[in-house]
Every structure is written in C-alpha cells, then in structure tokens.
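Participant: structure of the sequence below:
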Amino acid sequence: MGFSPTTELLIILLTAGTVSALPLACLPSQPVQAVEGGSATLQCRLDPPIDLSSKTVDWNRGLTRQVHVYRSRRDDPDSQMLQYRDRTTLNHGDLTRGVSTLTISNVSLSDNGSYEVYLPQLEVTCLTHLTVVTKEQENQTKRTDSSTTSPPAGERNDASNREVVLAIIPTVLLILCVLVVLLVLKNRKTRDGWRRSEEDRDVGE
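Facilitator: Modelled structure (predicted):
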C-alpha cells in the first residue's frame, strides 16, 4: 500500500522533528590538574556528537571573561581576554566530532577555577575545572605517594636480611652434608681398624 506525496512529506517532517528533539548533552572531561608553567588541556564533548566547525564556540570564565572565542570557522583573538592572549589553542579537528578541546599553555595559579564552554546556536553549556599547583606541591605529592607505596626502612632491612639468610642456607646445608659424610667415613675407617686389630690378635693367639 503506497502513500500519497503529501503523506510521505508529513512522515519525513515528523521523523526529522523527532530526531532533532533528541536531548543534547555536553559532557565535560574529568577535572584537570596542571603544574605551574606547564600546559593544561580542557575538553567538553556533545552527546550525540554534532559538527561544531560552523558553530560559535566560546570558552569563558564567568559570564564576561572570554578565554577563547571561535566564530565563522576561525579563532577570534580580538574578543579574548588579555590574560589568555597567545596562550590558548583550540583543536579545530575535534570540532567536527562534536568535541571542543582547549589547551592553555604556561599556566599560572591565577588560571585556577571553573571553565565554561558555551554554544549559543545550540543553547548548550558545559563546565569543567582546572587546578594549577606549584612545582613544590607536585614534588610533595610525589614524595607522599612514594612513601605510601614503598615499605618502611625497617621492613626493607628485614627483607634484605631474609634474602641473605635464604642465600646462605644452601651453602650451610652443603657443608653439613660434607661433614656428615666425612664423619661416616672416619667412623667406618675406625671400625675397620678395630676389626683388623682383633683379627690380628686372634691369629696371634
């Protein structure tokens, strides 16, 4: 049974409307930690993915502090805060996959905080967080991690002592075996000597 052109057009429109009505979510990356002077990569992705290469993509801090602006298929540094000028890079290749990836170089403690991706044409917002630590804090964290994962000095010494003992045991056992064999041979030789002496005595009598 066929449909009239009008009915087919209505079905297409209803189907398109249903697809476009699917809920659109923006999923942030896990909170990012970076070391002062290094770089940090922040990311948000759409689910389901939508090509963002022709959309406006704003990375902001708060409502008016623009970290990076992408419009009309290119970056717009004139709209960027001076604090982030020449320090941000937006991955244009990821935009086609519905992913907005921003790298901030030479991060400082003032870069700490929440960052927002705003897609005005889609009316979608995504939040992620950046924590910047000093090199001293990172080293302290590494020392703490190493102290919790490695055994205490006393335990390390005990383990070393056990290894030495285990290494000596085979040698000691070998020496004991040799001594036992020598004692057995000596006792046998002594008994043989006694036996010959007795035999000689009996012959003499």
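
Participant: can we go C-alpha only for contacts and neighbour counts from here?
Facilitator: Will do.

Participant: buried residues in the longest strand along the chain?
Facilitator: Criterion DSSP state E: the longest strand present in the chain is strand 124-133. Neighbour-count burial for strand 124-133, with 16 or more other Cα atoms under 10 Å as criterion, is recorded at 125-133.

Participant: swap in stretch 48-57?
Facilitator: 50, 52-53, 55-57.

Participant: list just the nearest of those to residue 6.
Facilitator: Proximity of the buried residues of stretch 48-57 to residue 6 (Cα to Cα) peaks at residue 50, which lies at 30.0 Å.

Participant: skipping adjacent residues, who's closest to the closest one in space?
Facilitator: The shortest distance from residue 50 to any non-neighbouring residue, by Cα to Cα, 6 or more residues apart in numbering, is to residue 98 (4.7 Å).

Participant: please generate a structure for the following sequence too, so the two can be compared:
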Amino acid sequence: MEERVCIFLLVLFFSHQVVSGNHHVSCPTPPIEAEEGDVAELQCRLDPSVDLRKETLDFTRADINKEVVHAYRHEKDQTDPQMDQYRDRTTLIHEDLIRGIISLNISSLNLTDSGLYTCYVPDLEASCTMNVTVVRKKDEFTTTRPPVTENTESEKPGAEENKRVGAIVGVGLFLFALVLIILRVLVKRRNLWMKKKQEAEKTPNISEMEKLETTSTEGDEELQKTLQETS
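Facilitator: From the prediction side, this is the model:
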C-alpha cells in the first residue's frame, strides 16, 4: 500500500506542469495500461501549441536514472543515447510535432516496460511524467472456456475409466450371446441330421425291394411249372 502511495505521489510530482514562459507540457494523469506484446501509446501536449519539429525532445525513464527511451535532435531520431532495451521498438510520430503533440509508440511490450516515463522539451524547460503499466497477456483458452460445474461427469474421479470398462463389458456380453446362439443353431442342425440318417437306415432301399419282388415272382412261377409236370 505504501509503495502505491509513493508511486502516486511521484506521478503527481512529475506530472506537475513545468512552465517556461507561456508554454507548458501536459501528460495524461491516469496510468496507461497495456498487455504484453501490444503497443503502448505515450502522448504529451504543448500548450499553447507550437511547431516542435525543430525542438530537442526526450523520453526518459524517471524510475531508472532518467535513462533515455527515445531522443529527437536536429529533426531526426537519435539511437545512440537510447537504452538497449528500447532499440528498434520506439516510434516518434513526426506528423504530430507540427501540432505541438509529442506521440511515442513502444511496441512488443514486456513486463519490464512498466514504470514512469518523462516527456521533456529542454529548450522550453517543460516536462511531464506518465505511468505505464504492462500486464500479462490473457490466456484466450482459459477466458473462453465455459465453466465446469460440480455436477459434470468430468469432475468425478475415474469417470472416463468407468465409461471404458462399461463399453468393454457390453461388447463382451454381446459376443457371448452371439456364441450361444451359434452353438444352439449348430446343435439343432446336428440333431436334425442324425434323425434323418437314422430314418434312412431303417427304410429299405427301393431297388433292393424291387429285386426281391422279382426273385419271389420267378420262384413262384418255377414252382408252379414243376407241380404241373409232376401231375
């Protein structure tokens, strides 16, 4: 709590408009908040507005020994005095300078970019400070995933395993019933075949019966002829 109060007082102190003549620089009072990987837009305004293209402009870290974040000299951006942390990540919007607006964009933000940034116009001895806070990027998966209630099956221990075991048991019972049906059909067909075989063995062959009848008829005729001759 004390640290937040100190930071707030420090911001108020640096945000106090330092006036040189009739000009002063103002910065936004609320903290600038952005997510990791995004772009932070820092903007200061000169009042009354004048063309700043020929002025010397500096953005520094007030909380890190006033290290240079971005420098503008002789109508050009200067990279030599810039902190290594900000190389190739800062962009000064030159088109805004003609309207007395100092706009600096910091890209590819990371958590170490959080801190106090001072916008300074040396020739006018005017400056102001703003607070930048970089927060962790929100996880899209966790923010969009629907909440899981206590009654959902997924929260019950071993729910998936129970489903898997139930499926295996169901398949096993189905296969067992199928095997019983097949065995029953095979036994029934075997019994039917045995019954037909037994019936076939008990019934005389038709051709044999015809042969016996023919032999019997011929024997009767021979016996009758013999009896006639003897008489």
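
Participant: including distance to residue 113 of the first structure, could the buried residues of strand 124-133 of the first structure go into TSV?
Facilitator: Below are those laid out as TSV (distance: Cα to Cα, whole Å):
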residue	distance to residue 113 of the first structure
125	16
126	14
127	10
128	9
129	6
130	5
131	6
132	9
133	12
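
Participant: which one of these is nearest residue 118 of the first structure?
Facilitator: For those, the nearest to residue 118 of the first structure is residue 125 (4.6 Å; Cα to Cα).

Participant: returning to what we had before: quick check: the longest strand of the first structure aligns to which part of the second structure?
Facilitator: Taking TM-score structural alignment as the measure, the second structure aligns residues 126-135 with strand 124-133 of the first structure.

Participant: and the matching stretch, how far from the first structure on average?
Facilitator: By mean Cα distance after the TM-score superposition for the first structure, the fitted stretch 126-135 of the second structure averages 0.8 Å away from its aligned residues in the first structure.

Participant: show me the contact partners of that stretch.
Facilitator: 11, 14-20, 23-36, 44, 62, 109-121 (Cα atoms under 8 Å, 6 or more residues apart in numbering).

Participant: would you mind giving me the PyMOL syntax to select the buried ones in those residues?
Facilitator: Applying 16+ other Cα under 10 Å to these, the buried members can be selected in PyMOL as follows:
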select buried, resi 11+14+15+16+17+18+23+24+25+26+27+32+34+35+36+44+62+109+110+113+114+115+116+117+118+119+120+121
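
Participant: okay, and which of the contacts of stretch 126-135 of the second structure map to strands?
Facilitator: Among those, the residues falling in strands (DSSP E) are 24-26, 32-35, 44, 115-121.

Participant: report the two of those residues separated the most.
Facilitator: 24 and 35, at 30.5 Å, using Cα to Cα across these.

Participant: got the residue ranges for the helices in the first structure?
Facilitator: Per DSSP state H, the first structure carries helices over the ranges 5-20, 92-95, 135-149, 153-204.

Participant: give the aligned range of the second one in the second structure.
Facilitator: The alignment of helix 92-95 of the first structure onto the second structure (TM-score structural alignment) spans residues 94-97.

Participant: residues in contact with the matching stretch: which ones?
Facilitator: So stretch 94-97 of the second structure is contacted by 51-53, 102-103 (Cα under 8 Å, 6+ apart).

Participant: what's the mean distance for that stretch versus the first structure?
Facilitator: Using mean Cα distance after the TM-score superposition for the first structure, the mean distance for stretch 94-97 of the second structure is 0.6 Å.

Participant: and that stretch, which residues are buried?
Facilitator: Neighbour-count burial for stretch 94-97 of the second structure, counted by 16+ other Cα under 10 Å, picks out 94, 96-97.

Participant: closest one to residue 81 of the second structure out of those residues, please.
Facilitator: residue 94 (19.0 Å).

Participant: returning to what we had before: the residue nearest to residue 50 of the first structure and residue 55 touch, don't they?
Facilitator: No: in terms of Cα atoms under 8 Å, residue 98 of the first structure does not count as a neighbour of residue 55; the distance is 10.3 Å.

Participant: spatially central residue in the second structure, please.
Facilitator: With distances taken as Cα atoms, centre = their mean, the residue of the second structure nearest its centroid is residue 141 (5.5 Å).

Participant: circling back: quick one: closest of the helices of the first structure to residue 76 of the first structure.
Facilitator: Going by Cα to Cα, the one of these nearest residue 76 of the first structure is helix 92-95, 13.0 Å.

Participant: ok, residue 71 of the first structure to residue 64 of the first structure distance?
Facilitator: Residue 71 of the first structure is 17 Å from residue 64 of the first structure, where distance means Cα to Cα, to the nearest Å.

Participant: great, nothing more from me.
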